[in-house]
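need a 3D model of the sequence below.
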Amino acid sequence: MKWFSSALILAITFTETYAHKWDQTSAEGWLWYKEQAPEPIKQEESSQPKSLKSPPKKKETYQAQLLHLRENFEEAMAKSILVPTLENVNQTRDLHDKMFKKSELFSHLWMVSSLMDGRGHEAATNLNPLHRKIYEQDKTEKLSSQLKTLSKTYGLFFVFKHDCPYCHKFVPLVAEFAHRFGFELKGISKDGGTLPGLTNISKDNGILGLINPEGIYPALFLANPKTLEVMPVAWGMVSYTELLQNIETLIQAMEIPHAHS
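Below is the predicted model:
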């Protein structure tokens, strides 16, 4: 019995010692379960960019919408002509009516806008017959006054050649114009000849090479003897109305600062 107690004590001691040693042993074999579970390996995020959502579709401009509407109508019209079925013709009419209604509404609103705003109502653009008559009369009187004022500082150079038939036909008109508005009329002859209807004539002294290098006959110029300014009024033969319009254009240009400097 004594030996059993000793054996029991020895067994307990051995067990405690071995257990302590076993507990201090690093993980080997089946001891791996005592260790803390390893952290899961994090997968690196893919360097490839994530798929982006397609950007919102850009709104079509009104100009593009109008173009498409017109193109659709033209396509429907072509289809109706080449394939003339009732369905195709009805489709073409529908598109036509749609365009017409929009155009009609636009025209109506344009008129309303014009009535609400007086800026667009100018005397020169009014098409009323009576208004046009009064406007033209007023314009003629104003131009006549401007020409009489202009004749106090400017004269007219009539450039001609004796053998030029257009010069012979044009000079009476120019002489009448000069007399009516008080312009001094001076003829400059390229060849030294004379011309019926002109009393004040001088032979070219070289000035024609400067003011009429192309040699166009007849030609008419405004000339200021004080400033030596010379401006073309007519190249070749023109009507009385054109003559008035040309000089009116020059007068308007003179009113613009530095326009003829």
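
can we go C-alpha only for contacts and neighbour counts from here?
OK.

list the contacts for residue 102?
By Cα atoms under 8 Å, 6 or more residues apart in numbering, no residues touch residue 102.

oh, that last question was meant for residue 171, not what I typed.
Residue 171 touches 158, 197-198, counting by Cα under 8 Å, 6+ apart.

for the comparison step, fold the sequence that follows:
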Amino acid sequence: MNRILSRVAAGVALTLGLTSFTSVANAQPTLDSQLRSLSGQVGIWYFYMSTCPYCQKQEPALAMFDERYGIEVTPVSLDGGPPPGREFEEYVPNRGQAARLGVEVTPTLYLVHPATQQTTLLAIGLSQPRELAVRIIKAAKAAGWLERPKPESTNTDRAIPGAIAGRDRGQGDSSW
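Predicted coordinates for the structure are as follows:
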């Protein structure tokens, strides 16, 4: 059905009180809001080598997660040198974390939950910002670190007149 025609039909039905409408605008939290809700709860361990060109390309996206969402990034140097990009001035030397986690390739990223000391692998190799964002949310949900917020409904349900509709709503009629 034509989009414009569908909108017109929906508008007429709502105006006449012939249908029910529930806004879903707030039903699904956005990627941004989910990332913001993780601020201060999780961090990212960024394993790198100072000579790694892929690490240098990864750093702007990591800095964005730190700055925009408050997801702290801890660069962990596998060779003792500073991060190859300009985004991170502070870093820590590897003190066995890489071996415990099986890090063999750089960049490698782990999502860390300091309160529980749990880690989960995010990415091995260069990853795009949106891909990382989705992986962070999936990992946080899977680990139970991100609760699903209850949707704020702007429910404007209206009864459908029986004479017009012919039956009460919700009786399994798939033509609704």
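
sorry, back to before: most surrounded residue in the contacts of residue 171 of the first structure?
Comparing those on neighbour count, residue 158 comes out first with 25 neighbours (neighbours: other Cα atoms under 10 Å).

all helices for the stretch 151-261 of the first structure, in order.
Using DSSP state H, counting those that start in this stretch, the helices of the stretch 151-261 of the first structure run over residues 165-181, 208-211, 240-254.

I'd like the ones you listed written out as CSV, with distance to residue 97 of the first structure added.
Below are those laid out as CSV (distance: least, Cα to Cα, whole Å):
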stretch, distance to residue 97 of the first structure
helix 165-181, 57
helix 208-211, 61
helix 240-254, 46
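
okay, strands next: where are they in the second structure?
Ranges of strands within the second structure are 22-23, 43-48, 72-77, 92-93, 108-113, 118-124, 154-155, based on DSSP state E.

can you add distance to residue 140 of the second structure and give these back as JSON lines?
JSON lines is the format used below for those (distance: least, Cα to Cα, whole Å):
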{"stretch": "strand 22-23", "distance to residue 140 of the second structure": "27"}
{"stretch": "strand 43-48", "distance to residue 140 of the second structure": "11"}
{"stretch": "strand 72-77", "distance to residue 140 of the second structure": "15"}
{"stretch": "strand 92-93", "distance to residue 140 of the second structure": "24"}
{"stretch": "strand 108-113", "distance to residue 140 of the second structure": "8"}
{"stretch": "strand 118-124", "distance to residue 140 of the second structure": "9"}
{"stretch": "strand 154-155", "distance to residue 140 of the second structure": "28"}
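
most packed of these?
Most buried of those by mean neighbour count (mean count of other Cα atoms under 10 Å) is strand 43-48; its value is a mean of 25.

average offset of it relative to the first structure?
With mean Cα distance after the TM-score superposition for the first structure, strand 43-48 of the second structure departs from the first structure by a mean of 0.8 Å once superposed.

the counterpart of residue 143 of the second structure in the first structure: how many residues sit nearby?
Aligned by TM-score structural alignment, residue 143 of the second structure pairs with residue 254 of the first structure. Close neighbours of residue 254 of the first structure, defined as other Cα under 10 Å, add up to 13.

quick revisit: out of the helices of the stretch 151-261 of the first structure, the one nearest residue 18 of the first structure is which?
Closest approach to residue 18 of the first structure among the helices of the stretch 151-261 of the first structure (Cα to Cα): helix 240-254, 122.4 Å.
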